[in-house]
Structures are given as C-alpha cells and as structure tokens.
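K.L.:
Below are the sequence and a predicted model for it; my questions follow.
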Amino acid sequence: MQKLTVNLWMQGTAEEAGEFYARALPEAKTEVESRYPTEGLLEFQEPFAGKALTVSLWVRGTKITLINAGQEFMPNPAISIIVVFNAGQRESLDATWAALLEGGTALMPLDTYPFSARYGWVNDKYGVSWQLMESDEPVEPRASVFPALMFGGAAQNRAVEAIEYYSQVLGAKLDSAFPYGEPTEAATAEALMYAQFTLGEDCVAAMDSAVPQDFTFNPGVSLEWPCDGQAEIDRVWEALSAVPEAEACGWLTDKFGVSWQIVPSNMGELMERPGAFEHMLKMKKLVINDF
C-alpha cells in the first residue's frame, strides 16, 4: 500500500497539468481532489477561491499530487520521477517521451546507455523532471513509478548520509547502492552513482550529481508522509525539521534541503471539519486537535 506521495507545486496550472499528464503518461488518470474554500483565505490565496487546491494523478496506480498554488516555487530536477518500462513496452516509452518533451527540454537524450537499452531524462513544460527507463528484468506496475533524489549544489555528496538518516527517522531500508568508486568531477569516490531504498513499501532512488549543479531541493517538489496519531507527527517533525522559517501548514525542510509534508493519516477527514482550512493556515506543525 502506498504511503509516500510526491507532491508537485503547480503555478496555477494544476488542473491543466493533470489533464496533460493523464494523456502523456502510461495508464494514467486524474481528478480534482480538493478545492480552496471561498472564504478564510490569506490575501495571496484569494485569487484561488473556489478553484482546485489539489489534483490527484495516478500513474499505474501510484498517486502523485499536484498542488495548485502561486509563483513562489517551481519544480526542478533535484527530485525527478522515474517511470520504468518493461522490455516489450518500448513503443509506450517512446510515446511517453514524445509527449513529455513537447514544450520541454531533454536533460539526457533518449538513447542507449550502459545501464539501460532505452533511457531518457526530460524536463517537461511545467518544470517537472521525468526519467524514462527500459528494464531487462520484469517490473510490476506498482514498483515502476517512484521519485529520485539527486544530491547536488549545497547537498552534494550527501546521499549516503541522507539514506542513513531516513533509516533512523522513517525506517528506510537500503536495497542497493553503487558508489562512483573514484572521484568524478563533483562526486567523491564514496558518493553514490545510484541507490534504491524503500520507505514502507515505496521505492525511492537517490544519487549524487556527477557534475556541479546550481540548484538543489526546494518546495517545488515535496514528499508527503502520513503519520498515525499526534505522537508520531511530533516525533517525525522534531527529527526532520531543520529550517524553522520554512515550517508552515505541515511543511518542513530537512537538513538536506528536502521539503516534506508531515500530515495525519486521516488528513482528508480532518479537512472536512468546519473551518479546517483556516485552522490549518495558523499552524506550523499540524496538531490534530486544532482542526
């Protein structure tokens, strides 16, 4: 069962983007999950009154959330989404690549690489990064869509440290790790060329950038993690939050710069309470009894 959810910050384009991704991505569908209330909004949110707040996108059964918001943030390649295709799905891979490339930019051209017979990395027209990859080994749909964290800029060469930390705080389990083995431009010999770990049943990839980057993690792509009860919210929040000024409405930034949304498992139910949205705006860490 999916627990970790990737959230994408859309600059007022969440519904449009949801429809775009539903057409572009394999076995995808979308729907508006929640809307902004018509009152009780902060001044900068007033243009969104009654409009979509969150749009759900399912790709092969994996949920991704599009957040309808302002111009404050934009996704970047520090967190991308990997979509794995089995060997007999090359036509689907190529069609997905063509759709995502429309209005976007190829970061690594669709081609043959030592690690995959068919691979490409694209930044789409909304700024979201996708890595499309053909696998020789069969991959189940549930395990074929997952986020990849690239540690560059201020977080360069901290992938090993991050995985160990997420193991302590969130129970992450390392599945595989491939160090560079020798210094490679920005990467040290011990830095990770690629690694995979799991959070619950959810796969996450991590890597240290091989080349210097002028960007790093930001709230344009955040990771949503649900907690059962206030005590678990308190524990995770205390362990992860490293930038007090970034705390708002359940959002925090950890010591690597990764943005997280730490929410109650019954968040949907809580948001149905009268005045819940207005109450949430007043919180930093979410307090269940204050909804």
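P.N.:
Great, that's in hand.
K.L.:
Only C-alpha atoms from now on, for both contacts and neighbour counts.
P.N.:
OK.
K.L.:
Quick one: the strands in the stretch 101-250 of the chain, in order.
P.N.:
Shown for the stretch 101-250 of the chain, the strands assigned by DSSP state E, counting those that start in this stretch span residues 105-113, 116-123, 129-135, 145-151, 173-179, 192-199, 202-208, 221-227.
K.L.:
In a markdown table: those strands, plus mean neighbour count.
P.N.:
Shown next, in a markdown table, are the strands of the stretch 101-250 of the chain (neighbours: other CA atoms under 10 Å):
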| stretch | mean neighbour count |
| --- | --- |
| strand 105-113 | 14 |
| strand 116-123 | 20 |
| strand 129-135 | 24 |
| strand 145-151 | 25 |
| strand 173-179 | 15 |
| strand 192-199 | 20 |
| strand 202-208 | 24 |
| strand 221-227 | 21 |
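K.L.:
putting a second one here so we can go through both:
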Amino acid sequence: MMEQKNNLSTFLTFKGNAEEAMNFYVSLFPNEAKIHSLVKFEEGQNGPLGKVLNGTFEIKGHSLMVMDMDPQYPPDFSWAMSLLILCNDEAQFDSLFSSLSNKGSVMMGPEAVPPMRKVAWITDQFGLTWQLVWS
C-alpha cells in the first residue's frame, strides 16, 4: 500500500486492463509520476486470477488506486468524473493531448477558453476522461 500524503485518493476500477492503464498513465508524466505497488489476484482469491487486486501510483503528487473488477460485473467510466491536469507548459499539453486522444475520443478542444490558453476534454482508450488545461 502506498504512503498516503492525505486522506483523499482517486479509485479507478477497470475491466481487466488496470495494469496496462496504470503503466500508460505513469509513462505520460516523466519525473511527475510513479508506481508505488502492484498486487495481483492469486489462486483462491475472489477475483480474476493474475489481474490487479490493487495497484497504487501517483501523478503530480495525487494518489490513485486501480483494480480489475470480476468480469461478471464490468464497470464503465463516465465523463461525469474526470481527471483535471494543469499542464506545466504548452509542450506538456500537446504531448498529453496526443497520447490521451490516440485510440480515445476528443470531446472538446484543444481550444482557448479565456483566460486559459488551451483546454481539452478527452476520453482515453481505457474509457477514463481527462481535462487538460494550459493557462
């Protein structure tokens, strides 16, 4: 389990691709993200063997936990909840936009929404929605 910096964390439930998603998300933020732990379901545990029981990581200091749900209860993410990323600069915005929209779908942007220089709303390949902002 990761050391909590605070008592609030985002918990994401996946359809069997939690490890792939966690690795992808961490790869998007060089020097600003890291994986803390990864525990997989073992024989006899109530979950899909070899899939993620829990994985913890952080992005820009924000803690997230992932797990894979039993295939009989597949969850869906909704754009009603999204991860908001305040980008360090335009290069980071453009890189994140390119990576997250690849195999995903763009809901809005990129465009200027004063006073912000660029904003975008994207649902990635795993179904998770992100809001990118460069001020």
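P.N.:
Arrived safely, thanks for sending. The structure displayed is predicted, hence computed values, not measured ones.
K.L.:
now the strands of the stretch 101-250 of the first structure in a markdown table, with distance to residue 269 of the first structure?
P.N.:
Listed next are these as a markdown table, based on distance: least, CA to CA, whole Å:
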| stretch | distance to residue 269 of the first structure |
| --- | --- |
| strand 105-113 | 39 |
| strand 116-123 | 35 |
| strand 129-135 | 32 |
| strand 145-151 | 26 |
| strand 173-179 | 30 |
| strand 192-199 | 24 |
| strand 202-208 | 23 |
| strand 221-227 | 13 |
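K.L.:
separation between the aligned partner of residue 87 of the second structure in the first structure and residue 160 of the first structure?
P.N.:
Mapped onto the first structure by TM-score structural alignment, residue 87 of the second structure lines up with residue 227. Here the criterion is CA to CA, to the nearest Å. By it, residue 227 of the first structure lies 25 Å from residue 160 of the first structure.
K.L.:
So what touches stretch 75-82 of the second structure?
P.N.:
13, 14, 15, 69, 123, 127, 128, 129, 130, 131 (CA atoms under 8 Å, 6 or more residues apart in numbering).
K.L.:
Aligned to the first one, what sits in the first structure?
P.N.:
Under the alignment defined by TM-score structural alignment, residue 13 of the second structure is paired with residue 150 of the first structure.
K.L.:
For the second structure, just list every one of the helices.
P.N.:
18-27, 90-101 (DSSP state H).
K.L.:
Looking at those, which is nearest to residue 60 of the second structure?
P.N.:
Closest to residue 60 of the second structure of the helices of the second structure is helix 18-27 (CA to CA; 10.0 Å).
K.L.:
Show me what counts as buried in that closest one.
P.N.:
18, 19, 21, 22, 25, 26 (16 or more other CA atoms under 10 Å).
K.L.:
Could you single out the nearest of the residues you listed to residue 39 of the second structure?
P.N.:
Nearest member of those to residue 39 of the second structure, counting by CA to CA, is residue 19, at 9.8 Å.
K.L.:
Residue 24 of the second structure maps to what in the first structure?
P.N.:
In the first structure, residue 24 of the second structure lands on residue 165 (TM-score structural alignment).
K.L.:
how much space is there between that match and residue 241 of the first structure?
P.N.:
Residue 165 of the first structure is 12 Å from residue 241 of the first structure, by CA to CA.
K.L.:
Could you do residue 101 of the first structure as well?
P.N.:
35 Å.
K.L.:
between these two, which one's more packed in?
P.N.:
Just comparing residue 101 of the first structure and residue 241: by other CA atoms under 10 Å the higher neighbour count belongs to residue 241, 21 against 18.
K.L.:
mind listing what the more buried one touches?
P.N.:
Counted by CA under 8 Å, 6+ apart, residue 241 of the first structure has contacts 247, 252, 253, 254, 255.
K.L.:
what residue of the second structure matches up with the second one?
P.N.:
In this case it means residue 252 of the first structure. So residue 252 of the first structure corresponds to residue 122, using TM-score structural alignment.
K.L.:
Tally up the residues packed near the residue lying closest to that match once chain neighbours are set aside, please.
P.N.:
Spatially, and ignoring its direct neighbours in sequence, residue 122 of the second structure is nearest to residue 106 (4.5 Å; CA to CA, 6 or more residues apart in numbering). A count of nearby residues for residue 106 of the second structure, using other CA under 10 Å, gives 18.
K.L.:
Equivalent analysis for residue 83 of the first structure, please.
P.N.:
Neighbours of residue 83 of the first structure using other CA under 10 Å come to 22.
K.L.:
Just the element for it, please.
P.N.:
strand 79-86 (DSSP states H and E).
K.L.:
Counting by contacts, list what that strand packs against.
P.N.:
strand 129-135, strand 145-151 (3 or more CA pairs under 8 Å, 6 or more residues apart in numbering; DSSP states H and E).
K.L.:
Report the inter-axis angle for it versus strand 129-135.
P.N.:
If you take axes from the mean of the first three to the mean of the last three CA atoms, to 10 degrees, strand 79-86 of the first structure sits at 20 degrees to strand 129-135.
K.L.:
returning to what we had before: was I right to think the match of residue 252 of the first structure contacts residue 105?
P.N.:
Yes. Residue 122 of the second structure is within contact range of residue 105, at 5.8 Å (criterion: CA atoms under 8 Å).
K.L.:
With neighbour numbers in mind, choose between those two.
P.N.:
Of the pair residue 122 of the second structure and residue 105, residue 122 is the one with more neighbours under other CA under 10 Å, namely 26 against 15.
K.L.:
show me what contacts that one?
P.N.:
Residue 122 of the second structure touches 97, 100, 101, 104, 105, 106, 107, 108, 129, 130, 131, counting by CA under 8 Å, 6+ apart.
K.L.:
Lovely, talk soon.
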